[in-house]
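K.L.:
Take a look and give me a structure for this.
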Amino acid sequence: MPTPERTSLEAIVGAARDILESQGLAQLTMQAVADRVGVRAPSLYKRVRNRDALVLLVTEETLLDLEKHLDAVPSAADPRETLADLLRAFRAFAHARPAGYHLIFAGAPGPTRPDPARLARAAAPVLQIAAELAGPAQALEAARTITAWAYGFISMELADAFNLGGDVDRAYEYGLTHLAAALTEEA
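P.N.:
Predicted coordinates for the structure are as follows:
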């Protein structure tokens, strides 16, 4: 009679994501995940080859989660409003999963680098709105500008790097409004 399954890949990845968020990437170990799902560490190797494979699974699941968040943003009549809503969703995602957010932008080494197709799917809503705002010929450049601005702002915010006072929410709104306006200007 076969041994009953004590855990699933879904449970393993879920536990790994929770550990990443609560304890950080350095504490994301096969042993920590095994403890969390209630099995011995060697049992995990039936489902996940090694820690690099585990980090890759976490990164790809985080990208899928981001993709779902961005895809849920409805299109507005004005593409600048759609961009603003996308960037608000991006920021909300980063606040909900800050360690995962940093992980997907970490420039991971080869074995933990996500599939480029997964990255493209997550970026698709930003590329689409960038094409609407800046034109198809400038879509990639505009999408990179949008992403760089949002990532930089949010990363500074998460690191408590805004120390001059003022309202950070208002500053984010100011930035996204002016970014959208700049993208629609004739170059």
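
K.L.:
Going by C-alpha atoms from here, please, whenever you check contacts or count neighbours.
P.N.:
Noted.

K.L.:
mind checking the end-to-end distance for stretch 64-80?
P.N.:
With C-alpha to C-alpha, to the nearest Å as the measure, the first residue of stretch 64-80 is 24 Å from its last.

K.L.:
And this one, please, so the two structures can be compared:
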Amino acid sequence: MPTPDRTSLAEIVEAGRDILESAGAAGLTMQAVAVRVGVRAPSLYKRVRSRDDLLALITAATVRDLGTRLAAAGSTGDPRQDVALLIRAFRAYAHERPIGYGLIFGPVQPGTDYLGPAVEPVLRVAAALAGPEHALEAARTLTAWAHGFVTMELAGAFNLGGDVEAAFTFGADRLIDALAVR
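P.N.:
Modelled structure (predicted):
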């Protein structure tokens, strides 16, 4: 009779995500995940081939989670308000899971297509704001600006004083104005 499963792939990935956020990349070991899910480290290899595979699974789960958050950010019918809500949700997510967020924008393995869940809501609001013919360009511009701002913010790079929240609002408002269909 086979031994019953003591954990699932979903539990392993969630444990890995939590460890990554609490202990950093160096703390994400197969042993740490095994302890968290209540099995011995060799048992993990039934579900995950390596730490690199675990990181890929964590990245994909993080993208799905972010995509869910972005999709729920709001659909008010006002493209300007929807974009503002979306980029605020993007920023809030990065603050909640900064290390996982960093994985999303790390090097992508060739042939890997896991960004879809997070891309769709951005394309949708970008099309509503800038017009369908400019949806991709607008989505890329919004993402690049929001990612740059958030990356600097998480790194503590805004050290000249002033109100960072006001700077975010100012930048978002100007970007929305610039991208909006006239």
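
K.L.:
Mind checking the TM-score on these two?
P.N.:
The TM-score (TM-score structural alignment, normalised by the length of the second structure) is 0.94; 182 aligned residues with a C-alpha RMSD of 1.5 Å.

K.L.:
before we move on, which element is the counterpart of residue 121 of the second structure in the first structure in?
P.N.:
Aligning on TM-score structural alignment places residue 121 of the second structure opposite residue 125 in the first structure. Using DSSP states H and E, residue 125 of the first structure sits within helix 116-134.

K.L.:
so where do the helices sit in the first structure?
P.N.:
9-23, 30-37, 41-44, 51-71, 79-96, 98-104, 116-134, 139-158, 168-184 (DSSP state H).

K.L.:
From residue 27 of the second structure, how far off is residue 113 of the second structure?
P.N.:
Between residue 113 of the second structure and residue 27 of the second structure the distance, using C-alpha to C-alpha, works out to 27 Å.

K.L.:
the more surrounded of those two?
P.N.:
Remark: of residue 113 of the second structure and residue 27, residue 27 carries more neighbours, 15 against 10, as counted by other C-alpha atoms under 10 Å.

K.L.:
Counterpart of residue 84 of the first structure over in the second structure?
P.N.:
Residue 84 of the first structure maps onto residue 84 in the second structure when the alignment is built from TM-score structural alignment.

K.L.:
if we can go back for a sec, who touches the helix holding residue 125 of the first structure?
P.N.:
Applying C-alpha atoms under 8 Å, 6 or more residues apart in numbering, the external contacts of helix 116-134 of the first structure come out as 60, 63-64, 66-67, 70-71, 79-80, 82-83, 86, 136-140, 142-143, 146, 180, 183-185.

K.L.:
Contacts only, for the most centrally placed residue in the first structure.
P.N.:
Centroid-nearest residue in the first structure, with C-alpha atoms, centre = their mean: residue 101, separated by 4.1 Å. By C-alpha under 8 Å, 6+ apart, the contact list for residue 101 of the first structure reads 62, 93, 94.

K.L.:
Map the second one across to the second structure for me.
P.N.:
The one in question is residue 93 of the first structure. Aligned counterpart of residue 93 of the first structure in the second structure: residue 93 (TM-score structural alignment).

K.L.:
Against residue 109 of the second structure, how distant is the residue nearest to its match when sequence neighbours are not counted?
P.N.:
On the basis of C-alpha to C-alpha, 6 or more residues apart in numbering, the spatially nearest residue to residue 93 of the second structure that is not a chain neighbour turns out to be residue 66, at 6.8 Å. Computed with C-alpha to C-alpha, the distance linking residue 66 of the second structure and residue 109 of the second structure is 19 Å.

K.L.:
Which one's more surrounded, the two?
P.N.:
More neighbours surround residue 66 than the other of residue 66 of the second structure and residue 109, with 23 against 8 (other C-alpha under 10 Å).
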